[in-house]
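**Student:** After the sequence you'll find the predicted model.
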Amino acid sequence: MTIKTRNPKESLIVNTDQVMINDLNNYNTLFGGVLMKKLDNNATLSARRHARVKECVTASTDSIDFLHPIHQTDSVCVESFVSYTGSKSMEIFCKVIAEDMISGERRMAATAFLTFVALDENKHPIKVPDLVPETEEERFLYESGKERAETRRIRRKHSQELTEIIGLEKPWEKGVEA
């Protein structure tokens, strides 16, 4: 079966929310963790839309760059789309735009790259459609995607090596004989 190609705009998800008081940290700005949840939710939908599957799993959160704080007077808009594909993985680019609801000023609050794997009904990774970028932004992200994918492979290998060195003992049981 041949998998057709898709362009990034076919996976575009846009979600805008207001900032609620319980989403604020002690600096009266949006908690980073609240934003991370919004990014993961959006990116999941972009991945599922691209692969047209029931289930996609987060393989990695490569980076989240917090550029400007988000305040309670702001709305927070998360845009996500597939920016690069491997054979079984999809890189999702997310941008976060904060808009002051009083003045109308908009600013880029954050950017992020997350990687997802599409799964079949047996929870096995499947091939995903190739990506054909169209706009200047899409082409820039796609052309730099191979380098980010290689960085992820190196980081994943390092993480696997690290798990062979670090222990699973409970800190309070170290040095205690069984």
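**Tutor:** Done, it's in.
**Student:** CA atoms for contacts and neighbours, from now on please.
**Tutor:** Fine.
**Student:** tell me how far the longest strand along the chain is from the chain's mean position?
**Tutor:** Ranked by residue count, the top strand of the chain under DSSP state E comes out as strand 106-119. Relative to the centre of its chain, strand 106-119 is centred 4 Å away, using CA atoms, centre = their mean, to the nearest Å.
**Student:** Which SSE is immediately downstream of it?
**Tutor:** helix 136-143 (DSSP states H and E).
**Student:** quick one: the residue nearest the centre of the chain from Gln18, how far?
**Tutor:** Residue closest to the average C-alpha location in the chain (CA atoms, centre = their mean): Leu114, at 2.8 Å. Leu114 sits 23 Å away from Gln18, going by CA to CA, to the nearest Å.
**Student:** repeat for Arg48
**Tutor:** Taken as CA to CA, the span from Arg48 to Gln18 is 25 Å.
**Student:** In terms of neighbours, single out the busier of those two.
**Tutor:** Arg48 (21 against 16; other CA atoms under 10 Å).
**Student:** That one sits in which helix or strand?
**Tutor:** With DSSP H and E as the test, Arg48 turns up in helix 32-51.
**Student:** how far off helix 32-51 does the following helix or strand past that helix point, in degrees?
**Tutor:** Heading C-terminal from helix 32-51, the first helix or strand you meet, by DSSP H and E, is strand 55-66. Per axes from the mean of the first three to the mean of the last three CA atoms, to 10 degrees, the angle that strand 55-66 makes with helix 32-51 is 130 degrees.
**Student:** another structure for you, compare them:
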Amino acid sequence: MLRTTEESQITITQLMLPSHSNFSGKIHGGYILGLMDQIAFACASKHSRNYCVTASVNKVDFLNPIEVGELVTLKASVNYTGKTSMVIGVRVESENIQTGEKKHCNSSYFTMVAKDENGKNVPVPGIILDTKNKVRRFARSIARQEQAKNRTTAFRTSEFKMELYLDSLKGQNAKIELIDTN
């Protein structure tokens, strides 16, 4: 079965309250991460028509602070579908209600896995790639998966070759003082 990405896209907007702020008066990043996880869950569950769990989150950069009193809009869309998993792209924007100024605050990619009532992985519908942008997002998800596999292999304790990385440590805020060579 195939579905369009539009069938499962979700957008939510929420007013940022003082109770959402951190000690510096900006909206707490953890609060935004929680909202991002919720919308990724909703999008993945809507697409798969199953309960979904978060398997991983790919890099979250906080690009701009969010102020108390701003509207925050989160948009989620299925970017990739595997056998039982989906990559959900989430974009966060804030809007100053008084000026109308909008800021891109962050984007991230949530890998969500569909589960049945017994907690077993279940197949998910594929997506129809009907625009160049959707093909780009799908291909980008595949590339990110490959990069993640390479990262985990190269830095496994049994595979790590320290001499390959010594040059990259030069000029860093660290000093190597090995006690043992393991």
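**Tutor:** It's in. Model, not experiment: these values are computed from the prediction.
**Student:** And the TM-score between these chains?
**Tutor:** After superposition, the two chains reach a TM-score (TM-score structural alignment, normalised by the length of structure 1) of 0.81; 158 aligned residues with a CA RMSD of 2.0 Å.
**Student:** picking up where we left off before, mean shift between the longest strand of structure 1 and structure 2?
**Tutor:** On superposition with structure 2, the mean distance recorded for strand 106-119 of structure 1 (mean CA distance after the TM-score superposition for structure 1) is 0.7 Å.
**Student:** got a list of what the counterpart of Glu91 of structure 1 in structure 2 touches?
**Tutor:** Aligning on TM-score structural alignment places Glu91 of structure 1 opposite Val87 in structure 2. Shown in contact with Val87 of structure 2 (CA atoms under 8 Å, 6 or more residues apart in numbering): 78-81, 109-112, 141.
**Student:** Look at Val87 of structure 2 and tell me its secondary structure.
**Tutor:** Secondary structure assignment for Val87 of structure 2 (DSSP: H, G, I helix; E, B strand; the rest coil): strand.
**Student:** which one is it nearest to, not counting chain neighbours?
**Tutor:** Counting by CA to CA, 6 or more residues apart in numbering, Thr111 is the residue found nearest to Val87 of structure 2 once chain neighbours are left out, at 4.5 Å.
**Student:** I figured the one you found was touching Lys59, is that so?
**Tutor:** No. Thr111 of structure 2 lies out of contact with Lys59 (CA atoms under 8 Å); the separation is 11.6 Å.
**Student:** Which one of the two is surrounded by more residues?
**Tutor:** Thr111 (24 against 11).
**Student:** Please tell me how far the more buried one sits from Glu146 of structure 2.
**Tutor:** Counting by CA to CA, the gap from Thr111 of structure 2 to Glu146 of structure 2 is 14 Å.
**Student:** which one is the residue nearest to the centre of structure 1 nearest to, not counting chain neighbours?
**Tutor:** In space, Leu114 of structure 1 is closest to Thr61, 4.4 Å off (CA to CA, 6+ apart).
**Student:** so what corresponds to that neighbour in structure 2?
**Tutor:** So, by TM-score structural alignment, Thr61 of structure 1 is matched to Val57.
**Student:** can you check Ile102 of structure 1 too?
**Tutor:** Match for Ile102 of structure 1 (TM-score structural alignment): Gln98.
**Student:** so how far is Glu70 of structure 2 from that match?
**Tutor:** Gln98 of structure 2 is 9 Å from Glu70 of structure 2, by CA to CA.
**Student:** Looking at these two now, which is surrounded by more residues?
**Tutor:** A direct count of neighbours by other CA under 10 Å for Gln98 of structure 2 and Glu70 places Glu70 higher, at 21 against 8.
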